[in-house]
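1. dropping the sequence and predicted coords here.
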Amino acid sequence: MPSNLQTTDVAIIGAGPVGLFAIFECGMLKMRCHVVDSLDVIGGQCAALYPEKPIYDIPGYPRVMAQELIDRLTEQAAPFEPVYHLGQQVTALSQSETGRWRLTTAKGTEIDAAAVIIAAGCGAFGPNRPPLTGIEDYEGTSVHYLVQRREDFRGKRIVIAGGGDSAVDWALSLAELAEKIHVVHRRPKFRAAPESIDRLHRLAESEKLDLVIPYQLAGLQGSGGQLTAVEVADLEGHKKALPADVLLPFFGLSMNLGPIADWGLNLDHQHITVEPATSETSAKGIFAVGDIAVYPGKLKLILSGFSEAAMAAHAIRPLVYPDEALHWEYSTTRGVPQSAQS
């Protein structure tokens, strides 16, 4: 047996919110977990892309910051003593004659598990960059594809480009502290929550926020990595310059399943097809939960991923304890152990 081989009940690929909740659900069923994530921090996109972004659709939390949600989920999983393998991508997955699964990471870590839960979100991801000449000269100083600290933008003149949830949500959030915000979108209609769009239009009636529609990004002005203005053009090519210190382009993420695409699972447009009742994939013992999983009627919500994680854990338990019947107890009657050894 290789010296770097580690044995566990469940291997979880992805340490985002759904992967973290899967640790808790498996732990409540007395199953140990090892968690692998290509990022070097726990939290997935919530931690890497928008730690200070408010989330409004978590039950029991009228409003919670993404990083706070990750902190609470990490605390909830802690009694079950998960082992995290961060900054590592799973590069290979194979099944032994006994039916157990072997994961190998880019750093040579090997994990032997009875079952695998893929909670990899969108897979490998990166921002879709606007095709602007010289944009690389401003990235990291004046051009940012994510907001990690709202306070960094206090008193700034900000141009936000895009028409989806990220663009609208950050316009609403940063309007509280920015000197001026211009929201640039190529069409009048936004693709965001109706209430958020209503709030955006109400803010546009004030002098704090300007809707620049229908326009699209056309160029950048500045020097030494510091923007002075963002050029925009309408559909007829007429240009104007918006005074700006910062450009936030929110054009979504480019997604890539990476090695997952080569594991022989049933795929549907960069997603993994699963059985809705169990979250099991086309391979016995491999489950997919959260945004990466797809089935008829799927809703891409964190709370849907939480439910899928619970169903996957219950479907996995017979694989870990094949000869033991489950006598189910609610957490309110059973409680949560102080440690996984309790």
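-> That came through, no problem.

2. going by C-alpha atoms from here, please, whenever you check contacts or count neighbours.
-> Fine.

3. tell me the SS of the most centrally placed residue in the chain?
-> For the chain, the residue sitting closest to the mean C-alpha position, by C-alpha atoms, centre = their mean, is residue 45 at 3.3 Å. Classification of residue 45 using DSSP: H, G, I helix; E, B strand; the rest coil returns helix.

4. who's in contact with it?
-> residue 16 (C-alpha atoms under 8 Å, 6 or more residues apart in numbering).

5. ok, which stretches of the stretch 101-250 of the chain are strands?
-> Counting by DSSP state E, counting those that start in this stretch, the stretch 101-250 of the chain has strands at residues 101-105, 110-118, 124-127, 157-161, 180-184, 209-212, 215-223, 226-234, 239-243, 246-249.

6. helices or strands up against the first one?
-> Under the contact criterion of 3 or more C-alpha pairs under 8 Å, 6 or more residues apart in numbering; DSSP states H and E, strand 101-105 touches strand 90-95, strand 110-118.

7. swap in the last one?
-> Contacting strand 246-249 under the criterion 3+ C-alpha pairs under 8 Å, 6+ apart are the following elements: strand 157-161.

8. what angle separates the strand it packs on from strand 215-223?
-> Relative orientation of strand 157-161 versus strand 215-223 (axes from the mean of the first three to the mean of the last three C-alpha atoms, to 10 degrees): 140 degrees.

9. now do strand 157-161: everything it contacts.
-> So strand 157-161 is contacted by 167, 171, 178-185, 216-217, 230, 242-251 (C-alpha under 8 Å, 6+ apart).

10. the structure to be compared is supplied as follows:
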Amino acid sequence: MTETPPRTDVAVIGAGPVGLFAVFECGMLQLRCHVFDALDAAGGQCTALYPEKPIYDIPGYPKIQAAELVERLFEQAAPFEPAYHLGERVERLEACSLDGADGWRLTSSKGTVVEARAVIVAAGVGAFGPNRPPLAGIEAYEGRGEGRGVHYFVTRPEGFRGKRVVIAGGGDSALDWAIILAELADRLYVVHRRERFRGAPESVARLHALAEAGRIELVVPFQLDSLQGRDGALEAVVVRDLDGGQRTLEADVLLPFFGLSMNLGPIAEWGLNLDHHLIVADPASGATDKPGIYAIGDIATYPNKLKLILCGFSEAAMAAHAIRRRLHPDEELHWEYSTTRGVPGG
């Protein structure tokens, strides 16, 4: 006898900040959720890449560390008792019939099968990894240990205290970490192939202020050329300018921030309308071209899309309300504000 798989109102693919908030919004509308994520812990990039990085644009929090934000969102969703399937990537998404209604059957990398009446894809950038600089022998310096010379993510800033640090890149990540590590590093260089940086104007201004104060040395316009060291311990980073001139920067650590390589994985095979590896979604509801499937957060795209966590929160709320209307078209929703309705056990 074939066992009937568990059924739920909504399956959420992705347990990052936006996916966790979607669980809360669905719960407020009495929609039960199962949550899948390929990572072993909730939080997405906030947990895996920069748990101690401060975030400044979450309403109500002038500054909050990424790990604490995840903890708060996890706590916020807890009263609605979602079922978590962490460390399980959704491999297959197939249409199915649930008591005569349209639904979706999800099968994970561990063989877990769940049937859902609606699906929210909040998978961030999908499977992610760093874009590595093309430096000969860089592999010898890579690794998770603090004694290694090349790191692509900063999970514990304190580990760089008193170190000679070279940051390569000109975007937001490079600028953010330069500003943070300027308080910890013994010597900090920022290498960029252009004199102009691509980060937020406020961050660029803070970077230049730190440079004028002697806390950071801007090495521009230069780019990485080679590494020097032994047994995985970095001793120097060699850089060159556009004319071939070289400088040798004594360094213990190289942090190359050249963005993430994105791999949608199985999502690319689900027949969704994609635009440059992103899922095309309705900005008013998150609806995709597949009835019952919604996309929110960084993986969703539409005109004038802003890739901000706070925008993802708004998308989560709109998707939850759209799903409620889809699943209960004959029920009038008398929506109340959370301040008057409260949450279970609140």
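-> Cool, got the structure. Keep in mind the model is a prediction, meaning the values are calculated, not measured.

11. so what number do they get for TM-score?
-> With the length set by TM-score structural alignment, normalised by the length of structure 1, the two chains reach a TM-score of 0.97; 339 aligned residues with a C-alpha RMSD of 1.2 Å.

12. tell me the most buried of the helices and strands packed on strand 101-105 of structure 1?
-> Among these, the stretch with the highest mean neighbour count (mean count of other C-alpha atoms under 10 Å) is strand 110-118, at a mean of 25.

13. dump the helices and strands packed on strand 101-105 of structure 1 into JSON lines; add distance to residue 12 of structure 1 as well.
-> Converted to JSON lines, those look like this (distance: least, C-alpha to C-alpha, whole Å):
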{"stretch": "strand 90-95", "distance to residue 12 of structure 1": "10"}
{"stretch": "strand 110-118", "distance to residue 12 of structure 1": "5"}
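
14. residue 16 of structure 1 is nearest to which of the ones you listed?
-> strand 110-118 (10.8 Å; C-alpha to C-alpha).

15. which elements pack onto the closest one?
-> So strand 110-118 of structure 1, by 3+ C-alpha pairs under 8 Å, 6+ apart, packs with strand 5-13, strand 101-105, strand 286-288, helix 302-320.

16. one more pass at 10 Å, please.
-> Packing contacts for strand 110-118 of structure 1, counted by 3 or more C-alpha pairs under 10 Å, 6 or more residues apart in numbering; DSSP states H and E, involve strand 5-13, helix 17-28, strand 33-37, strand 90-95, strand 101-105, strand 286-288, helix 302-320.

17. to residue 72 of structure 1, which of those lies closest?
-> helix 17-28 (9.7 Å).

18. mean distance between the closest one and structure 2 after superposition?
-> With mean C-alpha distance after the TM-score superposition for structure 1, helix 17-28 of structure 1 departs from structure 2 by a mean of 0.2 Å once superposed.

19. packing partners for that helix?
-> strand 5-13, strand 33-37, helix 44-48, helix 66-77, strand 110-118, helix 302-320.

20. can you put the ones you listed in CSV and add distance to residue 271 of structure 1?
-> Output for the helices and strands packed on helix 17-28 of structure 1, formatted as CSV (distance: least, C-alpha to C-alpha, whole Å):
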stretch, distance to residue 271 of structure 1
strand 5-13, 15
strand 33-37, 18
helix 44-48, 17
helix 66-77, 24
strand 110-118, 11
helix 302-320, 14
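
21. between these, which gets nearest to residue 237 of structure 1?
-> Once these are compared by C-alpha to C-alpha, helix 44-48 is nearest, at 35.9 Å.

22. return the distance of that closest one from the chain's centre.
-> For helix 44-48 of structure 1, the separation from the chain centroid amounts to 5 Å (computed by C-alpha atoms, centre = their mean, to the nearest Å).

23. got it, and stretch 120-135 of structure 2?
-> 9 Å.

24. now stretch 223-231 of structure 1
-> With C-alpha atoms, centre = their mean, you get 30 Å for stretch 223-231 of structure 1.

25. and stretch 320-330 of structure 1, by the same measure?
-> 32 Å.

26. list the buried ones in that stretch?
-> residue 320 (16 or more other C-alpha atoms under 10 Å).

27. cool, stretch 182-190 of structure 1 as well?
-> Under 16+ other C-alpha under 10 Å, the buried positions of stretch 182-190 of structure 1 are 182, 183, 184, 185, 186, 190.
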